[in-house]
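> Predicted model and sequence follow; I will ask about them next.
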Amino acid sequence: MGFSLSPLAQQNFYRLEAFETIGSTNAVALERALAGDPGKLWIVSKQQESGRGRRGRAWATSHGNLAASLLLTGAFDLKAAATLGFVAGLALADALDAVCPSTVFSVGLDGAGNHGPTSAPLRVELKWPNDLLAGGAKLAGILLESTQLEANRFAIVIGIGVNVVAYPDDVPYPATSLARLGADCNAETLFLALSDAWQENSWVWNEGRGLAEIRKRWLARAAGLGSEVAVRVDGAVLRGIFETIDEDCRFVIRDSEGERIKIAAGDVHFGAVASARAE
C-alpha cells in the first residue's frame, strides 16, 4: 500500500508527493513554495534523515515512521496562521482515534497485584505547544515554518512527525511508538486518516475565525491541565499550575502568588520531577 489522500482531501484539491526516504519534508515543502507551488500540497515519507524539530533540534526518523508536511500559501494573517499547529494537533489526534485500536496492551500489574497482560484505553493527549503524548510519553511532534513570497503572500509549512514503528531512545524525555503501544497501524493508513481529519479541522478553524472552537477542543485533550508545570522561557524557568490556554493559544499558568502568566513560547515540563529537570 502506498500513500494516498482521502476522498475528502482530493475533493478539496489537496495534492500529494510521496517519498520512500527524504531529507526533510518541511525543507522540500519550502522549496516547492519558493519555486511557485500554489499550496495545498502534502509532502510525505516513511523515513526522514535530516528533519528538524523546534529550536533547530535534529529530528530523524526510522523507516516506517510517518513524516508529513503540508504546504499552504496565501495572504495569511500570521498571528492566526501561528495557531495552525493546534489545528494539526487536533487533526492528528482525530486520525489516531480513527485508525488505532481503542485499547493497548502492556505487561504490568493487574488489579490483584499480579504481573501479566493488562489493557488500558489509548488516550492521546496534546502537550502545548506542539507534541502529542500517549501514556505520558511523546508519540508525535509538530513544527510550523514560514517564508515570505511575492505580492505580500506567505508560505506556511506544517510538519508532522509520528513514531509509528520506532521511537528515539537518546532523548531526555519519555518517548513511545504506536508499535510499542500495540497499535496495528502503518504510516500509510495513518496518513490517509490524517489528510481527512486535517480538512475537517481546517473547516472548523476557518482561517482563524473558528479559533474559539479549536481552543475548546484542544483543551478537552490537553495534557497536564490543572497540574504543576515548569516552563523554560529564554533561559529562565517559570513555575505554576497549568490553568488554560488563552484566546490566542498562549500557555497560561498561575504562580505561587496567584499571578496569571501568559507564555507565547517555551518548553513545558510536567510535575515536580519534570520541574527539577527544567533547571
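Structure's in. What do you need?
> Could you use CA atoms for every contact and neighbour count after this?
Will do.
> what about Asn206, distance to Ala212?
As judged by Cα to Cα, to the nearest Å, Asn206 and Ala212 stand 11 Å apart.
> measure Asn65 to Glu17 for me?
16 Å.
> Between those two, point out the one with more neighbours.
Asn65 (24 against 14; other Cα atoms under 10 Å).
> Check the secondary structure at the nearest residue to that one once chain neighbours are set aside for me.
Excluding the flanking residues, the one nearest Asn65 by Cα to Cα, 6 or more residues apart in numbering is Val164, at 4.6 Å. Put simply, Val164 is coil when judged by DSSP: H, G, I helix; E, B strand; the rest coil.
> thought Phe242 was touching Gly226?
Yes. Contact criterion Cα atoms under 8 Å: Phe242 and Gly226 qualify, at 5.1 Å.
> of those two, who's got more company?
Between Phe242 and Gly226, counting by other Cα under 10 Å, Phe242 is the more crowded of the two (24 against 14).
> Tell me how many other residues surround the nearest residue to that one once chain neighbours are set aside.
Spatially, and ignoring its direct neighbours in sequence, Phe242 is nearest to Ile253 (4.6 Å; Cα to Cα, 6+ apart). Neighbourhood size, Ile253 [other Cα under 10 Å]: 27.
> Presented hereafter is structure B, for comparison with structure A:
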Amino acid sequence: MAFKLGPRAISAGYRLTAFDQIGSTNAEAMARAREGEYGPMWFVTSEQTAGRGRRNRPWIAPRGNLASSILEVIDVAPAVAATLGFAAGLAIETALQKVSIEASLRSAGSEHMKFSLKWPNDVLAGNKKLVGIGLEAEAVAGDRLAVVVGIGTNVVAAPEGTPTPATSLAAIGVDIGAEELFTELSNAWAESRGIWDNGRGFGEIRRLWLERAAGLGQPVAVQTGTASIEGIFDTIDEQGCLIVRKADGHRVPISAGDVYFGSAASAGAV
C-alpha cells in the first residue's frame, strides 16, 4: 500500500512527497523551504535513518514506523508558530483514535486503546510514549516563517532506553499500517490546522487539547535544564506554557522541559 493523502487534505490543497527511505523528513522539508517551496506539503516515509527529536535526541523510524513532516510557510511570529504543536497533537490523537476503532472492529470488536496528550509534544498509549512531535521554524524570503512539524509514530516497533518508556501500535494490539495511519493523519491535520487558523483559534485548540491531557490535576515534576519544578499540573496557558501549581499555591509557567508524572514526580524525577 502506498502513502496517499486523505480526501479532506486533498480538498484543502495539501500535497505529498513520499520516500521509501530517507535520513530525516524534517530536514528534507526545511531544505525544500530554503529552495522556495511554500507548501503546504507532507514529507513521509516508513523508514527514517537520521532524524532528530527534542534536545537533539535520535529520532529513528525502523521500516514500518511512520515518520511524517508537514511544511507550512506562514506569516506569524515564532511564538505563535510554536502553538501549532498542540494542533499537531490533536491531529495525530484523532487519527489514532480512528484507526484504533477500525482495528478493533476488524478483530471481532475488542476494546480500542485510549490515547492522551503529554505536554509539550508527546502522545501516550497508557503511560508509554507512542508519538513524538517536533517543530522547527526558519525565516524565508518575504519575511515569512517556514514551519516544519515532524510527527513520528511507533507503528511496528518502539525504541528502548528512552526517558519515557515507549510502545508501538503493534505492541498494544492495533494492527494497522503506516500508510493507513498517514491518510487519517492528513485529514485530521487539515481539520486541526483550520481550527488553529494562524494562531487565532488557539483558544479552541487549547480547550480540545486539555480534554485529552495526560496528568491534568495530578502531581508533576518538570526538569528544566538543571532545575526541577514540582507541584500539580494545573493547566496550559494562552501561550501553551505548562502551569504548575506549587504547594504554596504559586502558579509557575514553564515554556520548555521534560515532564514526569506519578512516582517519578513524587521522587523529583531523578
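Structure received. Remember, it's a predicted structure, so these values are computed and weren't measured experimentally.
> Read off where the host helix or strand of the residue nearest to Phe242 of the first structure ends up in the second structure.
Taking DSSP states H and E as the criterion, Ile253 of the first structure maps to strand 251-254. Counting by TM-score structural alignment, strand 251-254 of the first structure falls onto residues 242-245 of the second structure.
> Ala91 of the first structure matches what in the second structure?
Ala91 of the first structure maps onto Ala91 in the second structure, by TM-score structural alignment.
> For that match, give its distance to Glu179 of the second structure.
16 Å.
> Over to Ala227 of the second structure?
From Ala227 of the second structure over to Glu179 of the second structure (counting by Cα to Cα), the distance is 41 Å.
> When these two are compared, which one has more neighbours?
Higher neighbour count among Ala227 of the second structure and Glu179: Glu179, with 20 against 9, using other Cα under 10 Å.
> In space, what's closest to that one - neighbours in sequence excluded?
Nearest non-adjacent residue to Glu179 of the second structure (Cα to Cα, 6+ apart): Phe3, at 4.9 Å.
> again, but for Ala137 of the second structure
Ala137 of the second structure's closest residue in space is Val147 (Cα to Cα, 6+ apart), at 4.4 Å.
> again with Arg250 of the first structure
Closest to Arg250 of the first structure by Cα to Cα, 6+ apart is Ala264, at 4.9 Å.
> Now check the second structure for the residue matching the one you found.
Using TM-score structural alignment, Ala264 of the first structure pairs with Ser255 in the second structure.
> same for the longest helix belonging to the second structure, what does it pack against?
Secondary structure of the second structure per DSSP state H: the longest helix is helix 84-106. Helices and strands touching helix 84-106 of the second structure, by 3 or more Cα pairs under 8 Å, 6 or more residues apart in numbering; DSSP states H and E, are strand 115-118, strand 122-125, strand 128-140, strand 144-153, helix 178-196, helix 202-211.
> still on that earlier bit, list the contacts for the residue nearest to Glu179 of the second structure?
If you count contacts by Cα atoms under 8 Å, 6 or more residues apart in numbering, Phe3 of the second structure has them with Ala18, Val44, Glu179, Glu180, Phe182, Thr183.
> With Asp184 of the first structure as the reference, measure out to Gln47 of the first structure.
19 Å.
> and what of Trp42 of the first structure?
Per Cα to Cα, Trp42 of the first structure is found 24 Å from Asp184 of the first structure.
> more neighbours, those two?
Trp42 (24 against 15).
> Show me what the more buried one aligns to in the second structure.
So, by TM-score structural alignment, Trp42 of the first structure is matched to Trp42.
> Please verify my assumption that its match contacts Glu72.
No. With contact defined as Cα under 8 Å, Trp42 of the second structure does not count as touching Glu72 (9.2 Å).
> which residues are in contact with both of these two?
Common neighbours of Trp42 of the second structure and Glu72 (Cα under 8 Å, 6+ apart) do not exist.
> Give me the buried positions along stretch 189-208 of the second structure.
Buried residues in stretch 189-208 of the second structure, defined by neighbour count with 16 or more other Cα atoms under 10 Å: 189-193, 195-196, 198-199, 202-203, 205-206.
> Could you do stretch 164-183 of the second structure as well?
Buried, per 16+ other Cα under 10 Å, within stretch 164-183 of the second structure: 164, 166-169, 173-183.
> gap between the two ends of it?
Stretch 164-183 of the second structure end-to-end distance (Cα to Cα) = 27 Å.
> now do stretch 105-115 of the first structure
Termini of stretch 105-115 of the first structure sit 13 Å apart (Cα to Cα).
> ok, now stretch 22-42 of the first structure?
End-to-end for stretch 22-42 of the first structure, by Cα to Cα: 13 Å.
> Return the residue of the second structure aligned against the residue nearest to Asn65 of the first structure.
Aligned partner of Val164 of the first structure by TM-score structural alignment: Val155.
> and its match, what does it touch?
Contacts for Val155 of the second structure were tallied using Cα under 8 Å, 6+ apart; they are Gly64, Asn65, Leu66, Ser168, Leu169, Ala170, Ile176, Gly177, Ala178.
> 6 Å instead?
Applying Cα atoms under 6 Å, 6 or more residues apart in numbering to Val155 of the second structure gives the contacts Asn65, Ser168, Leu169.
> Same check on Leu133 of the first structure?
Leu133 of the first structure touches Val124, Glu125, Leu139, counting by Cα under 6 Å, 6+ apart.
> now the residues you listed as CSV including neighbour count and distance to Ala276 of the first structure?
Shown next, in CSV, are the contacts of Leu133 of the first structure (neighbours: other Cα atoms under 10 Å; distance: Cα to Cα, whole Å):
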residue, neighbour count, distance to Ala276 of the first structure
Val124, 23, 25
Glu125, 25, 22
Leu139, 24, 23
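> Out of these, which comes closest to Leu96 of the first structure?
Val124 (7.9 Å; Cα to Cα).
> Quick check: closest non-adjacent residue to the residue mapped onto the closest one from the second structure.
Alignment note (TM-score structural alignment): Val124 of the first structure maps to Phe115 of the second structure. Counting by Cα to Cα, 6+ apart, the nearest residue to Phe115 of the second structure once its immediate chain neighbours are dropped is Ala125, at 4.9 Å.
> if we can go back for a sec, secondary structure element holding the residue nearest to Glu179 of the second structure?
Counting by DSSP H and E, Phe3 of the second structure is part of no helix or strand.
> Show me what it aligns to in the first structure.
So, by TM-score structural alignment, Phe3 of the second structure is matched to Phe3.
> ok, now Gly134 of the second structure?
Aligned against the first structure - with TM-score structural alignment as the criterion - Gly134 of the second structure pairs with Leu143.
> Now do the contacts for its match.
Per Cα under 6 Å, 6+ apart, neighbours of Leu143 of the first structure: Ile158, Gly159.
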